[in-house]
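*Asks:* Quick one: sequence plus predicted model below, questions after.
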Amino acid sequence: MERDFRWQTLEDTEQFGRALGALLHGGDLLVLTGDLGAGKTTLTQSIAEGLGVRGPITSPTFVIARVHPSLVGGPALVHVDAYRLGSAIELDDLDLDADLDASVIVVEWGAGLAEQLSDTRLELTISGDVERTAHAVAVGSRFEHVLADLPPSVA
């Protein structure tokens, strides 16, 4: 299943992220792709709000991955920035699959690298600078349900 979203404002992006975060469970993988400045980290920050995890959520560009524990008894968020990684082998060295069952993993710049982490995932390709569009691809029935459950007010 595929679905497109259009965000006119930063608040639209944040509303989408919070709604998406509220639908996520431990074991979920999100792969975010888009140009520099497209809003991947902003989206991750609002997903974190929807999950109820400890912040602040900042880009883990230099540390590669950060774990944000839940404040509400839900799954932790593992936030990964794969920009500086050269291969899926380097991503595999982070041992993220050990956290996958109990955490939500969001991988920025993960296209072509993170797909091996799970047979089910949500792939979001974000483009634009002021008005943003996101093309969402659900890989597996779990994420077909997530995309179907997102309210139309954010589509």
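*Replies:* All right, it came through fine.
*Asks:* For the rest of this, base every contact and every neighbour count on C-alpha atoms.
*Replies:* Noted.
*Asks:* Next, count neighbours for residue 70.
*Replies:* Here the number of neighbours of residue 70 (other C-alpha atoms under 10 Å) works out to 17.
*Asks:* show me the contacts for it.
*Replies:* Residue 70 makes contacts with 51-54, 76-77, as judged by C-alpha atoms under 8 Å, 6 or more residues apart in numbering.
*Asks:* Distance-wise, check it relative to residue 49.
*Replies:* Distance, residue 70 to residue 49, by C-alpha to C-alpha, to the nearest Å: 10 Å.
*Asks:* before we move on, the earlier item: list the ones among the contacts of residue 70 that fall in helices.
*Replies:* Per DSSP state H, helices hold the following members of the contacts of residue 70: residue 51.
*Asks:* tell me which residues in stretch 73-84 are buried?
*Replies:* 74-82 (16 or more other C-alpha atoms under 10 Å).
*Asks:* adding another structure so you can compare the two:
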Amino acid sequence: MSVPPAAPRRELVLPGPQDTEAFGARVGASLRAGDLVLLSGDLGAGKTTFTRGLARALGVRGPVTSPTFVIARVHPSLVGGPELVHVDAYRLGSLAEVDDLDLDTDAEEAVTVVEWGRGLVEELSRDRLEIDLLRPHGAAGGGPDGVAAAEDEAPVEPRRVTVRGIGERWAGVDLG
């Protein structure tokens, strides 16, 4: 099988969770049935927050929460669009375990978002969107401007995001 073409990587910084969710909504507005989105990154980097925004743009039933313990959750459309299949592959160790989920049955009719899916689900679609969300390593806490959060709040850390479209579907699509 030949390697599908890849769009250039795009990098951006998202100052806080609301920006991560808003970016998810921007990406979600450009998605259609059959699209596969792979989310990778640090634990707590905002993969589910991103998916929450994406789901809002798709107009699916919520709430969108991490599917870590159920592995996959389906969110039907409330607006006649594609449903969202939200998968957490963190506890899956092989392609056989992914196959047991029967994700490819819904793949053409739904938008499929897989957290922790790199190296496991690329076979589901020749075209896919790969998004890495990374927390700053060694950050001492504080907001994007270096100001510490109040004692009762978690520190706000910017996220570094890398977006790359794989395949013809993503050629020329601007997701920044």
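*Replies:* Here it is on my side, so go on. Just so it is clear, the model here is predicted, and its values are computed rather than measured.
*Asks:* Any chance you could compute the TM-score here?
*Replies:* Overlay of the two chains. TM-score (TM-score structural alignment, normalised by the length of structure 1): 0.92; 149 aligned residues with a C-alpha RMSD of 1.1 Å.
*Asks:* all helices of structure 2, in order?
*Replies:* 17-28, 47-58, 95-100, 103-106.
*Asks:* so which of these gets nearest residue 176 of structure 2?
*Replies:* When the helices of structure 2 are compared by C-alpha to C-alpha, helix 17-28 sits nearest residue 176 of structure 2, at 8.2 Å.
*Asks:* The closest one aligns to what range in structure 1?
*Replies:* The alignment of helix 17-28 of structure 2 onto structure 1 (TM-score structural alignment) spans residues 10-21.
*Asks:* The matching stretch vs structure 2 - mean distance after superposition?
*Replies:* Compared with structure 2 after the fit, stretch 10-21 of structure 1 shows a mean deviation of 1.1 Å (mean C-alpha distance after the TM-score superposition for structure 1).
*Asks:* which other residues reach that stretch?
*Replies:* For stretch 10-21 of structure 1, using C-alpha under 8 Å, 6+ apart, the contacting residues are 7, 42-51, 146, 150-151, 154.
*Asks:* Give me the most central residue, structure 2.
*Replies:* What sits nearest the mean C-alpha location of structure 2, by C-alpha atoms, centre = their mean, is residue 39, with 4.0 Å.
*Asks:* That residue maps to what in structure 1?
*Replies:* Residue 39 of structure 2 maps onto residue 32 in structure 1, by TM-score structural alignment.
*Asks:* Same question for residue 90 of structure 2.
*Replies:* Checking with TM-score structural alignment, residue 90 of structure 2 has residue 83 as its match.
*Asks:* so what's the nearest residue to that match once chain neighbours are set aside up against?
*Replies:* The shortest distance from residue 83 of structure 1 to any non-neighbouring residue, by C-alpha to C-alpha, 6 or more residues apart in numbering, is to residue 109 (5.4 Å). Applying C-alpha under 8 Å, 6+ apart to residue 109 of structure 1 gives the contacts 31-34, 81-83.
*Asks:* swap the cut-off to 7 Å and go again
*Replies:* 32-33, 81-83 (C-alpha atoms under 7 Å, 6 or more residues apart in numbering).
*Asks:* what does residue 80 of structure 1 give?
*Replies:* Taking C-alpha under 7 Å, 6+ apart, we find residue 80 of structure 1 in contact with 60, 64-66, 106-108.
*Asks:* How about residue 131 of structure 2?
*Replies:* Neighbouring residues of residue 131 of structure 2 by C-alpha under 7 Å, 6+ apart: 38-40, 161-164.
*Asks:* cool, residue 94 of structure 1 as well?
*Replies:* Per C-alpha under 7 Å, 6+ apart, neighbours of residue 94 of structure 1: none.
*Asks:* Map it onto structure 2.
*Replies:* In structure 2, residue 94 of structure 1 lands on residue 101 (TM-score structural alignment).
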